[in-house]
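*Asks:* okay, sequence plus prediction incoming.
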Amino acid sequence: MKKQTVATFRAAKQAGTKLAMLTAYDYSTAKLVDEAGIEGILVGDSLGMTMLGYDDTLPVTMDDMVHHTRAVTRGAEHALVVADMPFMSYHLSPAQAVENAGRLVKEGGAQAVKIEGGAQFASEIQAITRASIPVMGHLGLTPQSINAFGGFKVQGKTTQAAQRLVDDARAIEAAGAFSIVLECIPSELAAIITEAVDVPTIGIGSGAGCDGQILVYQDMLGMYGNMAPKFVRRFAEVGDMMKTAFADYRTAVQDGSFPAPEHTFAAPSGTFDGVN
């Protein structure tokens, strides 16, 4: 598999080739995702919930994101690695946005960053791209705005809200975004937005009309049971397998069947005769 870049993402849309993305937050998972041929890895601020145990993404810091991005980029040889800009890391000014995006690239090794929000952040997107850092946009259910939305709710369900999302997509494309995540919007609207922009759309809970899809890997493997989004398909029940393995290990330790002789080391006969 060739190295994925923002250029290969654009080419995929032009060719009608669907893009597959997953989240990852550590080296070993990123390596497995990469070896599976997944085109893009998002180091999402969802790590606040899946890795750090927060109720939402809001407490995640820039230091958290740099730390996890650095681990992921060590494991991803072919996938395009995109790092989330966490809450309040780009909201104050374009200068703040460029500085923090630069950290994710310079310290974390990311190839691109992701920003939540529409036309109101066009200046920040433009400033970051002017610094030669690619930006992925994110519209619809933007988790950093859950307090404003009143929870995790489907967006764009009225004519006015739908038009605003289309306008936002065009605005952030014009500002320089190379791709746009569409989260939890009606599938018909996602298809309209996908046709309205020339950059690839990556859907999550937004139907098959997008140019690609992304899921949180713990969700699609059945490893995160705190919530069960309707849009998630579980491709394996790894969580159950892990719990069974952990319990089997405990039993083996307690009944003495582990470690067995084949799991231990020996020295030549007589080595310890004088040891007391």
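*Replies:* Received, thanks. Residues are numbered from 1 along each chain as shown.

*Asks:* drop to CA atoms for contacts and neighbour counts, all remaining ones
*Replies:* Will do.

*Asks:* for residue 210, give me its contacts.
*Replies:* 190-191, 194, 200-203 (Cα atoms under 8 Å, 6 or more residues apart in numbering).

*Asks:* how is residue 269 assigned, secondary-structure-wise?
*Replies:* coil (DSSP: H, G, I helix; E, B strand; the rest coil).

*Asks:* how near is it to residue 260?
*Replies:* Going from residue 269 to residue 260 by Cα to Cα, to the nearest Å gives 19 Å.

*Asks:* quick one: neighbours of residue 159, just the number.
*Replies:* Residues within reach of residue 159, counting by other Cα atoms under 10 Å, total 9.

*Asks:* before we move on, what about residue 153?
*Replies:* 14.

*Asks:* that one and residue 211, how far apart?
*Replies:* Counting by Cα to Cα - residue 153 and residue 211 are separated by 23 Å.

*Asks:* again, but for residue 241
*Replies:* Residue 241 is 33 Å from residue 211, by Cα to Cα.

*Asks:* neighbour count for these two, which is higher?
*Replies:* Neighbour count, other Cα under 10 Å: between residue 241 and residue 211, residue 211 has more, with 27 against 13.

*Asks:* in contact with the more buried one, which residues are there?
*Replies:* 13, 16-19, 194, 200-203.

*Asks:* count of neighbours near residue 20?
*Replies:* 17.

*Asks:* that one - that's part of a strand, no?
*Replies:* Yes: per three-state DSSP, residue 20 lies within a strand segment.

*Asks:* show me where the protein has its strands.
*Replies:* Under the criterion DSSP state E, the chain carries strands at the ranges 19-23, 40-43, 80-84, 112-116, 135-140, 179-183, 201-204, 212-215.

*Asks:* give me the contact list for the fifth one.
*Replies:* Yep, that's strand 135-140 we're talking about. So strand 135-140 is contacted by 82, 112-118, 125, 128-129, 154-156, 165, 168-169, 172, 176-185 (Cα under 8 Å, 6+ apart).

*Asks:* ok, residue 164 to residue 176 distance?
*Replies:* 18 Å.

*Asks:* here comes the other one, which I'd like you to weigh against the first:
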Amino acid sequence: MSKSKKIARISVPQILSRKGGEKIVCLTAYTTPIAELLDLHCDLLLVGDSVGMVLHGLSSPIGVSLEMMILHAQAVMRGSDHALVVVDLPFSTYERGADQAFRSASKVLRKTGCQAVKVEAAEGVAESVAFLVSRGIPVMGHIGLRPQSLNVDGGFKAKGRTDDERERVLKEARAMDDAGAFAIVVEGVAPDLAAEITSIVKAPTIGIGASNVCDGQILVTDDLLGMFEWTPKFVRRYADIRGLIREAVTRYSQDVRSGSFPGDGETYRDLTKANSFLVRQ
């Protein structure tokens, strides 16, 4: 029996080739079922360290470990075969230099089969990016609002409000681009700054809260789906999954309490006719 033909994954060179062309569609994914749903619609799936806040109830991404990222990345790889999969290197796993960054990145690639890693810009990180790229590890950069730096910045704040801050963001963009990053996430900056960054770098820019002037866009999928009561200003809600879940669970609880669930249709009356059981708990 011949195996069904697999869809070829989008590659790093293909993402690079989209600079200034067709917009790049990116979303976050942390689980196999969500990856399956997003895969054909996205060019890039990011297993972001936002998983700590979205799925694990953490107040920031600081508490996310490399092991957590690997576990979720493995799940996303099992659920996708089309989109390029990028995995965040979490806080404290790459900042000490190129050797630490290489150990972390190579471990992620070996254990998950993903195509690339993402790092946030900081002092000395560009040198590590160049080191990784020269050794065959594609890297996506992240500039502007950097979630892993929230303790230094005093929270999640938009960047580029002052001349000094604007110059710092531009410097980060140039450094990541010169180091060989194949794409750069630009978060939380004004449209004119996002436009300037997009115009000066060779790599495609992926905006999040950076207007539509970037080469592509990314959102946290759970925000897009309306899983939380509050969402950032830059998010457009495309569904109210939170409301649908609340409604479904309310109906279920009412049916259990009234005794109407399970009914005849959900009960095995004649076990001789039941070929198999699928149990999930």
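*Replies:* Done, it's in. Note that the coordinates shown come from a computational prediction; the quantities given were computed from them, not determined experimentally.

*Asks:* quick one on the thing from earlier: pipe the strands of the first structure into CSV and attach distance to residue 228 of the first structure per row.
*Replies:* As requested, the strands of the first structure are arranged in CSV below (distance: least, Cα to Cα, whole Å):
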stretch, distance to residue 228 of the first structure
strand 19-23, 16
strand 40-43, 20
strand 80-84, 22
strand 112-116, 22
strand 135-140, 19
strand 179-183, 15
strand 201-204, 13
strand 212-215, 12
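
*Asks:* could you check how far the aligned partner of residue 18 of the first structure in the second structure is from residue 206 of the second structure?
*Replies:* Matched to the second structure by TM-score structural alignment, residue 18 of the first structure sits across from residue 23. According to Cα to Cα, residue 23 of the second structure stands 9 Å off from residue 206 of the second structure.

*Asks:* when these two are compared, which one has more neighbours?
*Replies:* residue 206 (29 against 19).

*Asks:* so what's the corresponding residue of the first structure for that one up against?
*Replies:* If you follow residue 206 of the second structure across to the first structure using TM-score structural alignment, you land on residue 202. Residue 202 of the first structure sits next to 19, 179-182, 210-214 when contact means Cα under 8 Å, 6+ apart.

*Asks:* OK, contacts around the counterpart of residue 109 of the first structure in the second structure?
*Replies:* For residue 109 of the first structure, the aligned position in the second structure is residue 113, judged by TM-score structural alignment. With contacts defined as Cα under 8 Å, 6+ apart, the neighbours of residue 113 of the second structure are 74, 77.

*Asks:* over to residue 115 of the first structure?
*Replies:* 84-85, 125, 135-138.

*Asks:* which two from those residues end up farthest apart in space?
*Replies:* 84 and 125 (13.1 Å; Cα to Cα).

*Asks:* and residue 96 of the first structure, how many neighbours?
*Replies:* 17.

*Asks:* now it, nearest residue through space, not along the chain?
*Replies:* Leaving out its chain neighbours, the residue that sits closest to residue 96 of the first structure by Cα to Cα, 6 or more residues apart in numbering is residue 90, at 5.6 Å.

*Asks:* now do residue 102 of the second structure
*Replies:* Looking at residue 102 of the second structure with Cα to Cα, 6+ apart, the closest residue is residue 132, at 6.1 Å.

*Asks:* ok, now which ones touch the aligned residue in the first structure for the one you found?
*Replies:* The equivalent of residue 132 of the second structure in the first structure is residue 128 (alignment by TM-score structural alignment). Shown in contact with residue 128 of the first structure (Cα under 8 Å, 6+ apart): 94, 97-98, 101, 134-135.

*Asks:* just residue 29 of the second structure next, same as before
*Replies:* Per Cα under 8 Å, 6+ apart, neighbours of residue 29 of the second structure: 35, 45-48, 76, 221.

*Asks:* can you pick the most crowded of the residues you listed?
*Replies:* Top of the contacts of residue 29 of the second structure by neighbour count (other Cα under 10 Å): residue 47, with 30 neighbours.

*Asks:* give the aligned equivalent of residue 59 of the first structure in the second structure.
*Replies:* Counting by TM-score structural alignment, the partner of residue 59 of the first structure is residue 63.

*Asks:* now swap in residue 30 of the first structure and tell me
*Replies:* Matched to the second structure by TM-score structural alignment, residue 30 of the first structure sits across from residue 35.

*Asks:* quick check: its match touching residue 81?
*Replies:* No: taking contacts as Cα atoms under 8 Å, residue 35 of the second structure lies outside contact range of residue 81: 9.3 Å.

*Asks:* quick one, helices of the stretch 151-281 of the second structure?
*Replies:* 163-179, 191-200, 221-224, 241-258 (DSSP state H, counting those that start in this stretch).
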